[in-house]
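[1] Using only what follows, build the 3D model:
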Amino acid sequence: MKIEIGESLVSSYLNHVLGCRIIQTNWKTSGNWTIAEGEKSRAKAFYQDIIGSGHFDEIFKESTFDQLLKQAEIDVLGINTSESTVYGIDVAFHGAGLNYGSKEETADRILKKVFRTLFVMQTYFDQYYQFQSIFITPKTNQATLVLIEDLIEKAKGLIHDESISIDFITNDDFFDCIVAPTIKASKNENDTSELFLRSVKLMQLDSRKNLSITKDVGSKSIPSSSNGAVSERRTKKGMKIGQYVRHTFRTAYEQGLISKGEIINLQDPTYSKQTFNANFEVLRLNTRSISDAGGRTRYYAKEYYCDKYYLTSQWVESQWDLYLNWLKSINYSDSSS
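    Alright, predicted model coming up:
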């Protein structure tokens, strides 16, 4: 199977920057898969919100929800199992700038692709918590970009669920948020079969000063994109938030830092909301279900924490400071872990 350089870049980005342990290019559905109505419900509700908004009438006028699922192909799908996050990234390389016809047709096509990827991930990977649908391209002309960004902002206004996000990344943001961090994160990967990284290694062999385009990229900072898109993920001791929470919960309990009173607090939805901005109680007794009322898994199932409790798996970037403040309140220190 032929792998395009854009798909290889995205694969390397998902692998080395976003920490995905499962990556598949040209991901497609199968007609043999059976999807229950309950598995479609979350994506279908969002689809209804979109078509009812009045902003995207032209995009979906010839496509039902089920047709969108059947037509699905995602350029690169990545799953970060430790963070319960699924990424669907579509990529286009057009030398003269992103172009699928007129600027209006191009904008509509991009939004349809972004939405469809999100619907598919929510439906076929329902057991995961977070979903990010991203379209990236190195060059978009200003007239087209204005239309796409306007539609993206309108779409974001319809999202009232912190577990899903959409983004369009192009022009300088493409290089600052995708290319640069990928090169930086993979600089010590000397033995790789990844096409993009092998291309980078080749360019780094060029000793001619003016053509050594990858020499300084490792020192660049990684800003957020202009539409609030992907930025460098915060880590502690090399771990993203979900993995770090599990690690520190184990260690803190082993060190006797989580008291019986605090365990009671952590089972209280109000305390969990006020302390961590969590939508579920942080700890749940192991005799209870790990799923919510809609049947979606909300707790880590393979391990008990604090002796006999499930730990919620619903952690997002915005909770970092709240969680670190809680660790400080129980006198936890990374130096002792």
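[2] Please count neighbours and contacts with C-alpha atoms only from this point.
    Noted.
[3] Quick check: buried residues in the helix or strand hosting Lys154?
    Using DSSP states H and E, the element containing Lys154 is helix 142-156. Within helix 142-156, the residues scored as buried using 16 or more other C-alpha atoms under 10 Å are 144-145, 148-149, 151-152, 155.
[4] can you list contacts of that helix?
    Helix 142-156 is contacted from outside by 50, 55, 103-104, 106-108, 110-111, 165-168, 227, using C-alpha atoms under 8 Å, 6 or more residues apart in numbering.
[5] thinking again about what came up before, is it possible to get JSON lines of the buried residues of helix 142-156 that adds distance to Lys328?
    Shown next, in JSON lines, are the buried residues of helix 142-156 (distance: C-alpha to C-alpha, whole Å):
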{"residue": "Thr144", "distance to Lys328": "48"}
{"residue": "Leu145", "distance to Lys328": "44"}
{"residue": "Ile148", "distance to Lys328": "43"}
{"residue": "Glu149", "distance to Lys328": "40"}
{"residue": "Leu151", "distance to Lys328": "42"}
{"residue": "Ile152", "distance to Lys328": "39"}
{"residue": "Ala155", "distance to Lys328": "38"}
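[6] Next secondary structure after the helix holding Lys154?
    Next along from helix 142-156, by DSSP H and E: strand 164-170.
[7] by contact count, what packs against the helix or strand just after that next one?
    Following strand 164-170 in sequence order, the next helix or strand is helix 171-173 (DSSP H and E). On a contact count with 3 or more C-alpha pairs under 8 Å, 6 or more residues apart in numbering; DSSP states H and E, helix 171-173 meets no helix or strand.
[8] Here is the second sequence; please produce its structure so I can put it next to the first one:
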Amino acid sequence: MDIGESLVGSYFKYVLGCKIVVYNCHLEGNGEIDIIALAPDGSRVYLCEVATHLRGLLYGDSNAATCTRIIHKIKRAAAFAAANFPGRVPVFMLWAPVVSRGLVRDLFAIKENCPVSDITVELVLNRDYTACIRRLRDAARQNLKTTDEPAFRLLQILEHLR
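    Down below sits the predicted model:
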């Protein structure tokens, strides 16, 4: 798990209240899902790609290559959810703190015209990502208990410095 994944996983645990959060789930054949989280009421399963690229999200050498890879990840996540979480609403989430305007536009086009009908796509990009991390910082400010989440523990320490 990298620190970006720990931030996002901490958000699911400490902001959304998810009790089950799994990191780096390796899929049969090829690939992995960075984070899988089960909604507190069990109705939804979140399947997350976390791309903490501080110079801007990019897979390959173009926005088109990035979109192709994201579509592939959505399809893999949908198949995984269908096989392992029947009866739950699957939600694919892409978390990225820095995404160019052009790529944001392209990603929203994918979201609106999702290539897979049985999965919801949510994008947590740029300002939305920042807003989520601010909510996580607020949770860290309120929580003094030791945690096994490295990113959340760091936020706790930073929020309680005197």
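[9] Would you mind reporting the TM-score between them?
    The TM-score (TM-score structural alignment, normalised by the length of structure 2) is 0.86; 160 aligned residues with a C-alpha RMSD of 2.1 Å.
[10] Now do the helix holding Lys154 of structure 1 against strand 164-170, angle only.
    Relative orientation of helix 142-156 of structure 1 versus strand 164-170 (axes from the mean of the first three to the mean of the last three C-alpha atoms, to 10 degrees): 170 degrees.
[11] coming back round to it: filter the contacts of helix 142-156 of structure 1 to the buried ones?
    50, 103, 106-108, 110-111, 165-168.
[12] tell me which of these is nearest to Thr251 of structure 1?
    Ser165 (32.0 Å; C-alpha to C-alpha).
[13] ok, that closest one touching Gln132?
    Yes: here Ser165 of structure 1 reaches Gln132: they are 4.9 Å apart, a contact under C-alpha atoms under 8 Å.
[14] gap between Asp61 of structure 2 and Thr68 of structure 2?
    Distance of Asp61 of structure 2 to Thr68 of structure 2, computed by C-alpha to C-alpha, to the nearest Å: 12 Å.
[15] no wait, Thr120 of structure 2
    When Thr120 of structure 2 is compared with Thr68 of structure 2 (using C-alpha to C-alpha), they lie 17 Å apart.
[16] which residues in structure 2 does the top helix by length along structure 1 align to?
    Taking DSSP state H as the criterion, structure 1 has its longest helix at helix 103-124. Aligned using TM-score structural alignment, helix 103-124 of structure 1 spans residues 63-84 in structure 2.
[17] Endpoints of stretch 139-152 of structure 2, how far apart?
    9 Å.
[18] So which residues make contact with it?
    Stretch 139-152 of structure 2 has contacts (C-alpha under 8 Å, 6+ apart) with 3-4, 6-7, 10, 14-15, 136, 153, 155-156, 159-160.
[19] buried subset of the residues you listed?
    4, 6-7, 10, 14-15, 136, 153, 155-156, 159.
[20] If you count neighbours, what's buried in stretch 68-79 of structure 1?
    68-69, 72-79.
[21] Oh, that last question was meant for stretch 69-86 of structure 2, not what I typed.
    Neighbour-count burial for stretch 69-86 of structure 2 [16+ other C-alpha under 10 Å]: 70-71, 73-82, 85.
[22] dump the residue contacts of whichever residue in structure 2 pairs up with Leu18 of structure 1.
    In structure 2, the residue matched to Leu18 of structure 1 (TM-score structural alignment) is Leu16. Residues near Leu16 of structure 2 by C-alpha under 8 Å, 6+ apart: 39-40.
[23] what's the distance between Leu16 of structure 2 and Asp118 of structure 2?
    In terms of C-alpha to C-alpha, Leu16 of structure 2 sits 23 Å off from Asp118 of structure 2.
[24] cool, and Ile36 of structure 2?
    Distance, Ile36 of structure 2 to Asp118 of structure 2, using C-alpha to C-alpha: 17 Å.
[25] what does Glu112 of structure 2 give?
    13 Å.
[26] What of Phe12 of structure 2?
    22 Å.
[27] same check, this time on Cys18 of structure 2
    In terms of C-alpha to C-alpha, Cys18 of structure 2 sits 22 Å off from Asp118 of structure 2.
[28] who has more neighbours, the two?
    Cys18 (18 against 15; other C-alpha atoms under 10 Å).
[29] What is the burial count for the nearest residue to that one once chain neighbours are set aside?
    Distance criterion C-alpha to C-alpha, 6 or more residues apart in numbering; nearest residue to Cys18 of structure 2, sequence neighbours excluded, is Pro40 at 4.8 Å. When neighbours are counted by other C-alpha under 10 Å, Pro40 of structure 2 registers 15.
[30] mind listing what Pro40 of structure 2 touches?
    16-19.
[31] Please apply the same query to Gly88 of structure 1.
    Here Gly88 of structure 1 is in contact with 74-78, 117-118, 121, 131-134 (criterion: C-alpha under 8 Å, 6+ apart).
[32] Leu123 of structure 2 against Val99, yeah?
    No: contact criterion C-alpha under 8 Å: Leu123 of structure 2 and Val99 do not qualify, at 10.9 Å.
[33] any idea whether the one residue sitting closest to the centre of structure 2 is helix, strand or coil?
    Nearest to the geometric centre of structure 2 sits Cys48, at 3.7 Å (C-alpha atoms, centre = their mean). Following DSSP: H, G, I helix; E, B strand; the rest coil, Cys48 of structure 2 is assigned to strand.
[34] where's whatever residue of structure 1 lines up with it relative to Met121 of structure 1, distance?
    Under the alignment defined by TM-score structural alignment, Cys48 of structure 2 is paired with Ile89 of structure 1. Distance, Ile89 of structure 1 to Met121 of structure 1, using C-alpha to C-alpha: 11 Å.
[35] Buried residues in stretch 43-54 of structure 2, which are they?
    Here stretch 43-54 of structure 2 shows 44-52 as buried, counting by 16+ other C-alpha under 10 Å.
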